[in-house]
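[1] no sequence on this one, just coordinates:
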């Protein structure tokens, strides 16, 4: 399913995006050394409820997971990169943490992810990897315009990641979003320009570059959800929900101070 939102629905999407950005910023501030991943999940649950919103994750049970997910935020640490299930783990200095959050408010969903280093020990290679995903996301957003094709966005994202030296997994990537969290079209993190769905104003896309330091192969934890690098290498993941406008893209999930 591909949805094209009308102006009233886009207004609601802005509210949802602002909520997602705000919650992620709050979680990042709270994600200090010694904080447990389960505490982050509980705080997320409380903030979603306080906003009168609904989690897109807690009852999520797609074919690729061992569902339902049963938690409110994805917490991926170090070699984990996607669908990180919160568990009893206290954050340590130097951990590379990815928080991925999707929420629905008044019938419209938004989805975003951030990667950052916990504590004071910040390895240059980790910072470079996070920076590469952020630059790739910016390149993908810059390629958005009416009449562009999904492949144009994929190529823009992939060019940045490849030039930074990272292998690219094309199985999991960006996606359409709207009244539900995951919709068509799939937006791979590399691809051929001029191919795929033609973008139209009112389309919402969640663009999400992610990489693993030295592999493009994933392995799945025993929880049936958490995806890790096959080599145990570190990972990073950055995501925004954007709306296609008449002139380009509007980023909906920026934090309040951005």
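    Ah, there it is. The structure presented is a predicted model; accordingly, all values stated were derived computationally and were not measured.

[2] only C-alpha atoms from now on, for both contacts and neighbour counts.
    Fine.

[3] quick check: end-to-end length of stretch 26-34?
    End-to-end distance of stretch 26-34 (Cα to Cα, to the nearest Å): 17 Å.

[4] contact partners of it?
    Residues outside stretch 26-34 that contact it (Cα atoms under 8 Å, 6 or more residues apart in numbering) are 40, 43-44, 90-93, 118-119.

[5] just name the closest of those to residue 251, please.
    residue 44 (21.8 Å; Cα to Cα).

[6] next, the one to line up against it:
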């Protein structure tokens, strides 16, 4: 396993890419309302990335081994979709939840972040709780990041909190190293045992992006080859930041004016 330790120049460019990815989410937020289609959201984001930011949408035509090229510029995962939902012409309904996953490329560097949105004013309490617990999970994972810590510390913190809430952690998809390559080492799983796994050192950059299910963790792939859903049709939520390991702790790279603040207290405290 080869982990690319970023130079100061790499880090400076990753800060820019991360901010730009987050700014796409800031831009699209007012448009994420009942009645809009995810296809319309995709077009708005694609136009903004291309025409305003001068960035490239990393997902468009992304084609890892064994896959067909991804056909859209963003991922839109609604309700029981865990990840990689393909934008379509179905309108969002009042009461839905949807994750928008954005990855941009700027000057050869990737910025990757996602947020889960509550659609309208009829989102049920159990769905709101799932989204909040998932947000807490991401931040609890981020809080583990510092030199000398281990990847297992991140997964253990997330798994403990999610399961305390009565939810489950998706295991087949995980966070990942990122830089000039979209997905690189290390893999950052969102479950596990503290004190295990790779030791963190300054200059590592990776995503933390827990996918938490309201029901069981089992999943299934849809015929389109990309969309992953919960097997029991329960709701799923996800949040994602890109994180730099610093000399003293961590820096969140996917930050912009509209980034939701870290929790002042955790829901289950």
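    All right, it came through fine. Quick caveat, the model's predicted, so the values are computed rather than measured.

[7] circling back to that earlier point, weed out the non-buried ones from the contacts of stretch 26-34 of structure 1.
    With burial judged by 16 or more other Cα atoms under 10 Å, the buried subset of the contacts of stretch 26-34 of structure 1 is 40, 43-44, 91-92, 118-119.

[8] how many residues are close by the counterpart of residue 62 of structure 2 in structure 1?
    With TM-score structural alignment as the criterion, residue 62 of structure 2 lines up with residue 60 in structure 1. For residue 60 of structure 1, the count of nearby residues is 17 (other Cα atoms under 10 Å).

[9] please list all residues in contact with residue 60 of structure 1.
    67-70.

[10] which one (most neighbours) among those?
    Comparing those by number of neighbours (other Cα under 10 Å), residue 69 comes first, having 23 neighbours.

[11] now, which of the buried ones among the contacts of stretch 26-34 of structure 1 lie within strands?
    Applying DSSP state E to those, no entry is found in strands.

[12] make CSV from these and add distance to residue 188 of structure 1 to it.
    Converted to CSV, those look like this (distance: Cα to Cα, whole Å):
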residue, distance to residue 188 of structure 1
40, 29
43, 31
44, 28
91, 31
92, 32
118, 29
119, 32
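
[13] which one of those sits closest to residue 205 of structure 1?
    Nearest to residue 205 of structure 1, judged by Cα to Cα, of these is residue 44 at 22.9 Å.

[14] excluding its backbone neighbours, what's nearest the closest one?
    Nearest residue to residue 44 of structure 1, sequence neighbours excluded (Cα to Cα, 6 or more residues apart in numbering): residue 72, at 6.2 Å.

[15] in terms of contact, does residue 24 of structure 1 touch residue 102 like I think?
    No. In this structure, residue 24 of structure 1 is not within contact of residue 102 by Cα atoms under 8 Å, at 10.1 Å.

[16] quick one: the residue nearest to residue 44 of structure 1 from residue 99 of structure 1, how far?
    Taking Cα to Cα, one finds residue 72 of structure 1 at 11 Å from residue 99 of structure 1.

[17] and if you look at residue 174 of structure 1?
    On the measure of Cα to Cα, residue 174 of structure 1 and residue 99 of structure 1 end up 16 Å apart.

[18] any idea how far the residue nearest to residue 79 of structure 1 when sequence neighbours are not counted is from residue 136 of structure 1?
    Of all residues not flanking residue 79 of structure 1 in the chain, residue 234 sits nearest, at 4.4 Å (Cα to Cα, 6+ apart). Remark: distance between residue 234 of structure 1 and residue 136 of structure 1 (Cα to Cα) = 18 Å.

[19] out of those two, which sits in the more crowded spot?
    residue 136 (29 against 23).

[20] tell me which residue is most central in structure 2.
    residue 240 (2.9 Å; Cα atoms, centre = their mean).

[21] check contacts around the closest residue in space to that residue that isn't next to it in sequence.
    Distances taken as Cα to Cα, 6+ apart put residue 209 closest to residue 240 of structure 2, at 4.1 Å, once the chain neighbours are dropped. Neighbour list for residue 209 of structure 2: 138, 174-175, 190, 238-241 [criterion: Cα under 8 Å, 6+ apart].

[22] closest to residue 55 of structure 2 among the residues you listed?
    Looking across those and measuring by Cα to Cα, the closest to residue 55 of structure 2 is residue 241, at 18.4 Å.

[23] quick one: distance of the helix or strand containing that closest one to the chain centre.
    Using DSSP states H and E, residue 241 of structure 2 falls within strand 241-245. The chain centre lies 12 Å from the centre of strand 241-245 of structure 2; the measure is Cα atoms, centre = their mean, to the nearest Å.

[24] neighbours of the closest residue to residue 179 of structure 1 other than its chain neighbours, just the number please.
    Leaving aside its chain neighbours, residue 179 of structure 1 sits nearest to residue 108 (4.7 Å; criterion: Cα to Cα, 6+ apart). Neighbourhood size, residue 108 of structure 1 [other Cα under 10 Å]: 23.

[25] do you know how far residue 108 of structure 1 is from residue 71 of structure 1?
    Counting by Cα to Cα - residue 108 of structure 1 and residue 71 of structure 1 are separated by 20 Å.

[26] same question for residue 103 of structure 1.
    Per Cα to Cα, residue 103 of structure 1 is found 12 Å from residue 71 of structure 1.
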